[in-house]
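Participant: Let's see this in three dimensions:
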Amino acid sequence: MKNTEYDFESVIDRKKTNSLKWDLFGDDVPMWVADMDFKVAPAISNAISKRASHPVYGYTIVPDELFLAYIDWWDRRYDFKMSRENMLYSIGVMPSISSIIRCLTDVGDNILIQTPVYHVFFYVIEDNDRNVLENPLIYENGEYKIDFDDLDEKLSQSKLMILCNPHNPIGKIWSEDDLSRIGDLCRKHDVVLISDEIHCDLTDPGVKYNPFESSGNVITCLSPSKSFNIAGFQSSIVHTENVELLERIKNQMHVDNSDSCNVFATAAVAAAYNDSEEWLDELREVLYENKQIVKDYLADELPIIKLVECDATYLLWLDCSALNVPSKVLSGFLRSNQGLFLSAGIDFGLNGDNFLRMNIACPQELLREGLGRLKAGITALNIIKN
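Facilitator: Next comes the predicted model:
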């Protein structure tokens, strides 16, 4: 690994810290849930320590400082303009989406998603007694694209669409043309669009994502939680230029109690966006290098598994179709045989059943350990099958 200013090499023992990733199931090498095994940026640690030094941790208001950090970040990095009056604070992207579903749709309405996609999209729709309507992505020659004819038809039956940009789990950045066509179809069918852009900063070096313009019936959900590994502070925003939609969402989030602020959130977010840009850019270099390690390892040691090329997120989508084993069975075998936990592709939609999702946001020592266990597990599985 190249020399870096920050520490992306130390393997940190996260066991017995109430870590969802490491403590919930107790696997030896958990590479499933989307958080990182790196230390956060020093500026964030320092800001939290400074706030913690004050001995009172009472109810907290959301100051303009937090919103300005978002505004400056998106203006500086993406030339995306936001105004304070068009923003709402929320404890997280998924709580925001849940509130939006409740205030803008009715029980029994169809909500469109593009599968394979983040599995919690299914839960948040179904748990609110709405119906999932899928616009399956087309997988050809190792890459994904949108079936716009199907999207046109399905949007005519939908009340709301949830877009993932960049897309989890396939790591694809939707092009400006793709976003424009999606926006045109949503306007055609009077469908409100939620754009979940939580992975937007985690692109390959030199690559930028394309923000969805939050005009008309478009609502954007943003958070630093993935980019800076601070999901535990539960902080995000909702942005839309549609004043009527914003007011309805604001009222619903208040009813849902999802608009309160963690006492450390402002310090963490401000330190991330204002003082940790260099850390993020080094992180992107490290993640890209990790991606190349996986790509080379699969080609040399495990060619039966194909890496789906991607340009964003630290989540790799592994094509395991040549194994002809259901993804739940494959994921379960890797856990029981090797203590390696990768996400089963079927969790992201029926068209994901030939795949596994692998989180590579970890030091290279841990990444290579995971790859070795993957190879050993696949070898053991083939012996059993044969």
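Participant: Please count neighbours and contacts with C-alpha atoms only from this point.
Facilitator: Will do.
Participant: ranges for the strands of the stretch 1-150 of the chain?
Facilitator: 29-30, 87-90, 110-113, 131-134, 138-140, 143-145 (DSSP state E, counting those that start in this stretch).
Participant: and what of the stretch 251-386 of the chain?
Facilitator: 306-307, 315-319, 340-341, 343-344, 355-359.
Participant: Which other helices and strands does the fourth one contact?
Facilitator: Using 3 or more C-alpha pairs under 8 Å, 6 or more residues apart in numbering; DSSP states H and E as the contact test, the elements touching strand 343-344 are helix 327-338, strand 355-359.
Participant: another one to check against the first:
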Amino acid sequence: MKDTKHDFQSVTDRHDTNCLKWDFFKDDLPMWVADMDFKVAPAIEKAILKRAKHPVYGYTIVPDELFDAYISWWDRRYGFRMSREDMAYSIGVMPSISSMIRCLTDVGDEILIQSPVYHVFFYVIEDNGRKVLENELIYENGEYKIDFNDLDEKLSKVKMMILCNPHNPIGKIWSKEDLARIGELCRKHDVVLISDEIHCDLTDPGAKYNPSESLDNVITCLSPSKSFNIAGFQSSIVHTKNKELLDKIKTQMHIDNSDSCNVFATSAVTAAYNDSEEWLDELREVLYENKMTVKEYLTNELPVIKLVECDATYLLWLDCSDLKVPSKVLSEFLRTNQGLFLSAGIDFGQNGDNFLRMNIACPRELLDDGLARLKAGVIALNTINKGLY
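Facilitator: As a prediction, this is how the structure comes out:
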């Protein structure tokens, strides 16, 4: 393991903190939901403690300071310059998408997503009375690609497409060429394109994601919540150059009461983007080492499971097709037999049923424990199935 200035190896006990990951299901080792078991960057902790010392926690406005932090971050990290007038505040990416579904589509409309994809996309569409239309990604030779012929045909049937860039759960950074082609097809069919880019900072060292903002017909959802492990502060923005769409979105988010600001959010966000860049870059190194650890372990100890190659996020997509067991059955068996909770691939779409999703954003001690439990669970299942693999 490489030396780091910040501590990414100490295990922090998160039990009894009303923690969704560790307290809700009471599993021994939860490696499912997308939050990290690392301490936040020191600058963020310092900023929160400073704000907490002021003993009044009333209603809070969203200051320009917060938007300036976003603008500076995207400019220096990705070479994209945003304008304040093109941005709107929201309590989260999924609340933003929910509001956009309500104000830019009608009940009964189909909305296109690319499965396997973040499971909440399915819920937010269906819970708003719309229908899911899937442009299933093509999985060949261990890699995913877009079926553009199918995408072209299905975009003719919808008003909205929701893109995930980088893509969760497959961890793929979409190329500039892929993004340009998606943008062209959405323009061709007059489709509103929403891009969830919440994992954009979590790329392999030396790799950078390609902002969808280069397209002139996209609405982008951004947040530091995954990159800096501050999802509990519920803070994000929506960005688009289309003023007409932005005005509609702002109105809907106000109706939905999703445009208010947590009293600590500005402190957390500004400290993340302005003062925690070194921490993030060290984190990316740690996550890459964890991924290589998993890859080596599977190759040497558990070759029946294969790691799908990826270049972003801390969520690994594991190809378990050789096990010949439905992902929900496999996931539940690992929980009951080993106390290990990995996400069942079918939650991300029917074409994800041969896979499990594994969160590796944790100290090495927990990762090693998780891999050992995974192997033990597969061995136990194979014994029950009388050596089918």
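Participant: Drop the TM-score for these two in here.
Facilitator: Scored against TM-score structural alignment, normalised by the length of the first structure, the superposed chains reach a TM-score of 1.00; 386 aligned residues with a C-alpha RMSD of 0.5 Å.
Participant: Mind checking the helices and strands packed on strand 343-344 of the first structure for the one nearest to Leu316 of the first structure?
Facilitator: Ranking these by proximity to Leu316 of the first structure (C-alpha to C-alpha) places strand 355-359 first, at 5.0 Å.
Participant: and the strands of the stretch 251-386 of the first structure as CSV, adding mean neighbour count and distance to Pro136 of the first structure?
Facilitator: Converted to CSV, these look like this (neighbours: other C-alpha atoms under 10 Å; distance: least, C-alpha to C-alpha, whole Å):
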stretch, mean neighbour count, distance to Pro136 of the first structure
strand 306-307, 19, 20
strand 315-319, 23, 16
strand 340-341, 26, 26
strand 343-344, 23, 17
strand 355-359, 26, 15
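Participant: looking at these, which is closest to Tyr144 of the first structure?
Facilitator: Using C-alpha to C-alpha and comparing the strands of the stretch 251-386 of the first structure, the one that lies nearest Tyr144 of the first structure is strand 315-319, at 11.3 Å.
Participant: tell me the average deviation of that closest one from the second structure after fitting.
Facilitator: Compared with the second structure after fitting, strand 315-319 of the first structure deviates on average by 0.1 Å (mean C-alpha distance after the TM-score superposition for the first structure).
Participant: so where's the longest helix in the second structure?
Facilitator: In the second structure, taking DSSP state H as the definition, the longest helix is helix 277-301.
Participant: still on that earlier bit, reformat the strands of the stretch 251-386 of the first structure as JSON lines; add distance to Gly206 of the first structure.
Facilitator: Formatted as JSON lines, the strands of the stretch 251-386 of the first structure follow (distance: least, C-alpha to C-alpha, whole Å):
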{"stretch": "strand 306-307", "distance to Gly206 of the first structure": "21"}
{"stretch": "strand 315-319", "distance to Gly206 of the first structure": "18"}
{"stretch": "strand 340-341", "distance to Gly206 of the first structure": "31"}
{"stretch": "strand 343-344", "distance to Gly206 of the first structure": "28"}
{"stretch": "strand 355-359", "distance to Gly206 of the first structure": "21"}
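Participant: so which of the strands of the stretch 1-150 of the first structure is the most packed in?
Facilitator: strand 110-113 (a mean of 25; mean count of other C-alpha atoms under 10 Å).
Participant: which other residues reach that strand?
Facilitator: 121, 125, 130-135, 154-155, 157-163 (C-alpha atoms under 8 Å, 6 or more residues apart in numbering).
Participant: one more time with 10 Å, if that's ok
Facilitator: Strand 110-113 of the first structure has contacts (C-alpha atoms under 10 Å, 6 or more residues apart in numbering) with 101, 105, 121-122, 125-126, 129-137, 151, 154-155, 157-164, 191-193.
Participant: and that strand, how far from the second structure on average?
Facilitator: Superposing on the second structure places strand 110-113 of the first structure at an average distance of 0.3 Å from its equivalents, by mean C-alpha distance after the TM-score superposition for the first structure.
Participant: surely Pro363 of the first structure meets Met31?
Facilitator: No. With contact taken as C-alpha atoms under 10 Å, Pro363 of the first structure and Met31 are classed as non-touching, separated by 11.9 Å.
Participant: Now the common contact residues for these two.
Facilitator: Between them, Pro363 of the first structure and Met31 share the contacting residues Asp37, judged by C-alpha under 10 Å, 6+ apart.
Participant: Looking at those two, which one has more neighbours?
Facilitator: For Pro363 of the first structure versus Met31, neighbours defined as other C-alpha atoms under 10 Å are more numerous around Met31 (26 against 21).
Participant: wait, what's in contact with that one?
Facilitator: Contact analysis of Met31 of the first structure by C-alpha under 10 Å, 6+ apart lists 21-22, 37, 315, 340-343, 357-362, 366-367, 370.
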